[in-house]
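In: Below is the sequence, then the predicted model.
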Amino acid sequence: MEKEVKTTCPYCGVGCGVIATVDDNGAVAVRGDADHPANFGRLCSKGSALAETLDLDGRLLHPEIDGCQAGWDEALDLVAARFAETIAEHGPDSVAFYVSGQLLTEDYYVANKLMKGFVGSANIDTNSRLCMSSSVAGHRRAFGSDTVPGTYEDLELADLVVLTGSNLAWCHPVLYQRLAAAKAKRPGLKIVLIDPRRTMTADIADLHLAIRPDADVALFVGLFSHLVSSNAVDQNYVAAHTAGFGDTLLAAGGVSFDDVLERTGLPAMQLREFYRLFSTTEKVVTCYSQGVNQSSSGTDKVNAILNCHLATGRIGRPGMGPFSLTGQPNAMGGREVGGLANMLAAHMAIEDAGDRDRVQRFWRSPKIAEKPGLKAVDLFRAVADGRVKALWIMATNPVVSMPDADAVEAAIRACPFVVVSDILKETDTARHAHVLLPSLGWGEKSGTVTNSERRISRQRAFLAAPGEARADWWQLAEVGRRLGHTDAFAYEAPAAIFREHAALSAFENAGSRDFDIGAYADLALEDYDGLTPFQWPQRQGQKRAESRFFAAGNFYHADGRGRFVAVRPAETDRTNADYPFTLNTGRIRDQWHTMTRTGKSARLSAHIAEPFAELHPRDAMEIGVGNADLIEIESPEGKAFVRALITERQARGSIFAPMHWNDQFAAKARIDVLVPPITDRLSGQPASKNIAVAARKFKATHYAFAVSLAKPVDPDAAYWALAKAAGGWRLELAFAEPVDDWAGWCRRVLAIPQGVEPLGYADAQTGDIRLAFFDGPQLLAAFFLAREPVAVARNWAIAQLGADHANLRKRFALVAGRPGADKPDPGATVCSCFGVGVNQIVAAVRGGCHSVEAVGVALNAGTNCGSCRAEIRGIIDGCLAAAAE
């Protein structure tokens, strides 16, 4: 009998509701939950493909000590003993936890309680430091608390939505869909996109401001001055509910309109239009994400934005307010429990003696951390220099995602004792663990997460725990018990942890703190199991309700007033003669973080299958790089090799590269190797959007493309990029020198059985080599080699893995790399949801489909998650423009 379970997506901070269906054979299907108020049934490409990522391939199923299988008692005894010994000899600050927004709130809570309340150190930080800690710091400066004032509904109620540092179409696709639908219904809704790159989000923007990197402070300081000079300031709100307006105005007076033009690089007409739109529109929402936060001036950027909303009183009312969009599914939940090194649980402040006393009394803990701990970058510096001697990493992969990633890897490798809790056995970080602990994954674990609009939702288990995998909270609680704190960590289920978390939020609160879910402090187990999504705060004795903050003031500073923060533009150009380009790192549509989950899906790898860098055509020409060439990107910290993607979407002098690829999927493409450990002085958030780099063509003697039924093993090539494909694997390659025996290379790397001889040819003049290996009618592998990037129809070649090749003519066609007339090449994948390629869309346009909707009717492309609609529209426009010439 089929089982349906309502749960929550484990990807971005939108927090979409998902319904997972498990049939009698154990097969899982997913669809959007139409009742969930975050997505109303919509899912993006990643959410739609969740069922494709649930296999046990590569899973860590048993505890390991030094690479050997161990029992849980042995492993946990060792963890507790080594941490206890280290603390006894070197003090509590000699140990640290590095945790993750992939954890559930219950996991996060126990980790924070153990470290801050019982070890007595605040050396617990999270990978959320890398994505939204500047927003936290900005909120606390302005509001006196880490409060997101508004709701997703505000995007649909606004008359102007400003998207700054946010590629909403690719990074928060369901919110993009909601916004696009609102604009289609109400065309008067204006959208301004502020981004150095013309991203796919620009498709729905009325105005795109291609700002210079890190010029946001200047832009919004200039806007603040314009609001004052155009009489758009809400004098009553400012007088009644804020402080610091005069000092902020004085600081803004030092930045003229011409200064803003020079710093931002924007045309005067565009800048005036943006300022006019903002000053004359009552209902304004400003959404900001990594492009704002991931900066050495990220906190000042946030406050420059908040200043403009405070000045106009456009906050906390329907369709108005600043909106921080978090990157991870539970970054907000981590903030609620004090997951950051400079916070305490329940939004209390570690620097406040009263808060420390309150939390210690509630926990009945023997000690409490008395000062902020080490933030992520400083934490790994402390690992490197020996101050931190025992490290526990949970649900994250810092060897790929941290700045100066090679130095981070070296620090972890040299650390005397490293514990890693993860679901996969082989990650770039797990390979350095002394103890590996198998955790539960999505679909197996149970708890809560909080999305960007303060909405708490349940993640529920619908799959049995594989092997000996256990919940992260259980692992932490077991170590807490072994450290002698049995009563404090006597949890039997996540519901008990959630009740304690809720009780602490209400403890001695009485409205003095924003985060309060005391209504759930006595939640029965069956009510926890059936918990439906709700927004905080939900105070004890109050009816469940949606909420916004600060429309009538009531900020969380001692005087109840919000704070204007005087900020000044910083120098933004870090380039020099040796490193003349500015690198901007980020995410792409169909991959997530370091690909440990999305890399399992062939569908999600079909759109973009290898690491790449976008650069402007003139920049490419000047460094001698052509389309599909490989480029080497270098910074003082390291080097990476990626494919060149030449596009006018990119500004001159700038390069964009995604951060997802790791050593399991590519040879040398960990892009955070290039990122220097420069951080915001207040938030500690790394500056991942403004990196000075050099770029040059990667010189290869040969390029190759291969498809294989078996997973390729250890490709010994200067460049390689591996991706899951329908029915097998695909592999891109480049060689710095020729191989003596290409067929032998294929046998070894592509796992060709002994006795299988290749069908193929070699062209001595061009240097082309084509090899195909068959087992009866089944294609085992095909290998295409050339002296230039290989011109083979990739999707067609992949499809041959599942084709019948009993016909000899079809085998020769494969070796030639030419699709037959009966099997046309679909082209590069545009729509991942339905596997629709660019050639199919072009054919539909030529057949009369001249709108995105018409292409959707003909091919289904763009009709599910909608993330590809901008790309489809670009193809249509290109075809129609070419036809008109």
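Out: Thanks, I have it. Residues are numbered from 1 along each chain as shown.

In: From now on I want contacts and neighbour counts done on CA atoms only, so please keep to that.
Out: Will do.

In: Assess the claim that A311 and A239 are in contact.
Out: No. Contact criterion C-alpha atoms under 8 Å: A311 and A239 do not qualify, at 9.9 Å.

In: out of the two, which sits in the busier spot?
Out: The residue with more neighbours, out of A311 and A239, is A311; 23 against 12, by other C-alpha atoms under 10 Å.

In: Report the contact partners of the more buried one.
Out: F224, L227, V233, D234, Q235, Y237, V238, F245 (C-alpha atoms under 8 Å, 6 or more residues apart in numbering).

In: Could you measure from it over to T598?
Out: Applying C-alpha to C-alpha, to the nearest Å, the value for A311 to T598 is 43 Å.

In: In addition, the following structure is provided for comparison:
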Amino acid sequence: MTLTRTTCPYCGVGCGVLAAADGTIKGDPAHPANLGRLCSKGAALGDTLDLEGRLLAPRVDGKPADWDTAINRVADAFRAAIRDHGPDSVALYVSGQSLTEDYYVANKLMKGFIGAANIDTNSRLCMASSVAGHKRAFGTDTVPGTYEDLEEADLIVLVGSNLAWCHPVLYQRIVAAKQARPEMRVVNIDPRRTATSDLADLHLGVAPDGDVALFNGLLAHLAATDAIDLGFVQDHVNGCLDAVTEARRTDLSVTGLDTQQLEEFYSLWAGTEKVVTVYSQGVNQSSIGTDKVNAILNCHLATGRIGKPGMGPFSVTGQPNAMGGREVGGLANMLANHLDIENEDHRAAVQAFWQSPTICTRPGLKAVDLFDACADGRIKALWVISTNPAVSMPNADHVARAIENVPFVAVSDIMAGTDTGDLADVMLPATGWGEKDGTVTNSERRISRQRAFLPAPGQARPDWRIICDVASAMGWGEAFNYADPSEIFAEYVALSKAAKGFGKDLDLSAWAAIDYATMAPRQWPQDDTRFFGDGAFFHPDGRARMIATPAATAAVPTGLMLNNGRNRDQWHTMTRTGKSARLSAHLAEPYLEINPADAEACGLRPADLARVRGASGGDAILRVWISATAPKGAPFAPMHWTGQLTSAGRVNVATRADVDPVSGQPSFKHAPVRVERYDAAWYGFLASAEPLTPQTGYAAIAKTPTGWQAELAGETAPDDWEAMIRQLTGIADGEVASMHDPRRHLTRVAIRREGRLVALLFAGPEPVALSRRHAVSQIGTEAEVLLALSGRAGQSQPDPGAIVCACHDVGVNTLRSAIASGATTVAALGEQTCAGTNCGSCRSELAGLIAAAQMKVAAE
């Protein structure tokens, strides 16, 4: 078995992975980002390498085609749109999951050869407010922090970041640091109590979008207590007086916190020199996201707590290569190497380096504006690469209709069926993780290699190759004549050298002599470099800028405001993680986490289905999860489910496209919604050996070890249950056995084929109670039909219950049994069951099970 050193394709932590063609996955102990650790998603990468559902050949107008036909169709459509309507009539929408080399050639094609800047990326949905905030404060998009800072800090402040679920390996580094130095303090600022809150010494349940007021209050406190570093500010910072003046005007009631909480936080921050403020999507995904970022940066600049070990602001990215995309100009408002579109000298330098016939002269359309331009007819040709905007964009139904309105749409993807791909005129099969080569940059500016350890399946090609093929067909073959990604990377490094004279931060000169094939992970400009510790910034005068950030005035909340985010074990639109049965076993359907008071007001009970209707008219149907950790007035729903896996659970149809006026990043955390009970006439659970299609009023599909499962519901009960099960499963043959209880309106149906169970359906007028894991385990076996239809495991088949620890496949019943036998600490549970001993993301749930068991004993 040959293990290949590569990098995980999920979040921006950028973990090193040792991978083999047989699906073996291990953490790379030599990689500085993770030192051998992997989260549940990374550990399950081997489950996602199959070719089921893959796009293996080009498709033109829904029919198989050869590559020449597909490439020429794309090139012809783009040429015609440019000829008839100008370069601004075409657009590319790319992805933070693209490799840097893919990003580079896409940016070069669009900005230097087509001559417009209409190339944006789903990183606009992720980190654009950080980019804008960094540029306002520092003069360039520089992330000064390193992961080692998390271990050296005396205080870590987590803002809008459920690190335990979204960046679990970083979370574990902090856990280990706190165990080694118990005096370290952690503050968690989040409207929700999350798994991350368990680590915190102080949880501040800030009101949605109350972050500007919170950090303005901190800045005012720093000024009032003489905690501002006047020497640093006088020598290196502009705008401090204006920022402090604005901060003093802030109404702190906007934070939703009481005076004691504010005083405790402010005193802790002011009195601790080594402070790292880690922030993520709760800050960025807001209509005031850039001001949130600058309010945080202001506090670090005012105190000089930046660019030194154990201190500084730290933006952690959501996607594996959001940073790499920013570096090569993948956003519509920047050029490669952190140069500025608005700067004539920068444009001239890039054009001269590329020897391109033109160069864009102004920023292009940012994501929300880009799809609005698709809707109103300004975009005539659109190419979507490695992303799924019909699901991931806010007001997703509008985006889908906008894509449908574009005369020509191309989609490059690894999957044959996606919500966006289903709208395309041309589908281009791309290689996926494990099949392609290139580089990615993680949240601490560390460039790592992704390496292929699998052959390209079918006719799939890497994205960089597809882009270069289209560029060649458009007449620019010489400029895009690369033999492999190493040549693209070398050109990117050379452009960095050409851009160095402009005094920007991005310097890759050390990479010029590096062997691409054996490249080890390293930070730019070089390992152990710290920006800003010497007080040198990248504005023309060399000084930083503190930005006056007006906070919202206090307002009485009205109605429910939906918060949107991620699950522990899923990634974006589940193109990859949805293939893993163990990742799907934890939370297998879209849900609404809602406070008990809100649930009562909406007439919701546990396990009900809720209709969530957004202000734009779109609505989703979600399973109700009543939780006291959900803040009143702010229910939460994950964004992962697509039209391929659910009939009605696409939650972004209910979010609206309010954007930050500076960054163009939309708000996903504060969408007004109405919530009501979905009055289903019937509920069902279906287990199948064959793939399922979501065709009922409510359907949520998930992979299982034996095939697939679906939670079902509908407003009208089927007249023929057998016909329905055959329609959903596609199983046309086999023997049918059924049980009906007319009095209780219960129905159970089984299909056997060649002596083996291939489908089981359980349905009734209420949410179905049965051992789902046991029912799933019967698929593919010769189990006796009546026993299978009972929905319960026999005494000889202990039921481990719903999965809690996805890394080690440990169920809730197994854990409860261990607790009953004396495992009354999280560590003891880990020793007995292995739960919580890998990524640790389930440790808060383990603690909750222990607490519940102890409360039950005390009550007895």
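Out: Nice, I can see it. Everything numeric in this text was worked out from a predicted model, so none of it was measured.

In: What's the TM-score once they're superposed?
Out: The TM-score (TM-score structural alignment, normalised by the length of the second structure) is 0.98; 858 aligned residues with a C-alpha RMSD of 1.3 Å.

In: Output the contacts of A311 of the first structure in a markdown table; the columns should cover distance to A503 of the first structure and secondary structure.
Out: What follows is the contacts of A311 of the first structure, written out as a markdown table (distance: C-alpha to C-alpha, whole Å; DSSP: H, G, I helix; E, B strand; the rest coil):
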| residue | distance to A503 of the first structure | secondary structure |
| --- | --- | --- |
| F224 | 41 | helix |
| L227 | 43 | helix |
| V233 | 41 | coil |
| D234 | 38 | coil |
| Q235 | 40 | helix |
| Y237 | 34 | helix |
| V238 | 35 | helix |
| F245 | 37 | helix |
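
In: Between those, which sits nearest A96 of the first structure?
Out: Relative to A96 of the first structure, the closest of the contacts of A311 of the first structure is F245; by C-alpha to C-alpha it sits at 40.7 Å.

In: Next, work out how far apart the closest one and V238 of the first structure are.
Out: Separation of F245 of the first structure from V238 of the first structure (C-alpha to C-alpha) stands at 8 Å.

In: With neighbour numbers in mind, choose between the two.
Out: Using other C-alpha under 10 Å as the criterion, F245 of the first structure and V238 rank with V238 on top: 21 against 17.

In: what lines up against that one once you look at the second structure?
Out: Matched by TM-score structural alignment, V238 of the first structure corresponds to V233 in the second structure.

In: Relative to V169 of the second structure, how far out is that match?
Out: Applying C-alpha to C-alpha to V233 of the second structure and V169 of the second structure gives a distance of 35 Å.

In: same thing with P64 of the second structure?
Out: Distance of P64 of the second structure to V169 of the second structure, given as C-alpha to C-alpha: 42 Å.

In: Between these two, tell me which one has more neighbours.
Out: The neighbour count for P64 of the second structure versus V169, taken as other C-alpha under 10 Å, is higher for V169 (27 against 14).

In: Which residue of the first structure sits opposite the more buried one in the alignment?
Out: If you follow V169 of the second structure across to the first structure using TM-score structural alignment, you land on V174.

In: residue contacts, that match?
Out: Contacts of V174 of the first structure (C-alpha under 8 Å, 6+ apart): V14, N39, R42, L43, C44, C865.

In: tally of neighbours for the closest residue in space to the last one that isn't next to it in sequence?
Out: Read that as C865 of the first structure. Of all residues beyond its chain neighbours, the one nearest C865 of the first structure is C44 (4.5 Å), with distances taken as C-alpha to C-alpha, 6 or more residues apart in numbering. By the criterion of other C-alpha under 10 Å, C44 of the first structure has 27 neighbours.

In: Widest-spaced pair of the contacts of A311 of the first structure?
Out: Pairwise distances across the contacts of A311 of the first structure peak at 15.4 Å for F224 and Y237 (criterion: C-alpha to C-alpha).

In: which one in the second structure is furthest away from the centre?
Out: When distances are taken from the C-alpha mean of the second structure, R743 lies farthest, 46.6 Å away, according to C-alpha atoms, centre = their mean.

In: That residue maps to what in the first structure?
Out: So, by TM-score structural alignment, R743 of the second structure is matched to Q765.

In: Secondary structure element for that match, which one?
Out: Counting by DSSP states H and E, no helix or strand carries Q765 of the first structure.

In: same thing with I191 of the first structure?
Out: Element membership of I191 of the first structure [criterion: DSSP H and E] is strand 190-194.

In: Quick one: residues in contact with that strand.
Out: With C-alpha under 8 Å, 6+ apart, strand 190-194 of the first structure has contacts from 159-166, 183, 201-202, 204-211, 274.

In: let's see it at 7 Å
Out: 159-165, 202, 205-211 (C-alpha atoms under 7 Å, 6 or more residues apart in numbering).

In: Superposed on the second structure, what's the mean shift for that strand?
Out: Its aligned residues in the second structure lie a mean 0.4 Å from strand 190-194 of the first structure after superposition (mean C-alpha distance after the TM-score superposition for the first structure).
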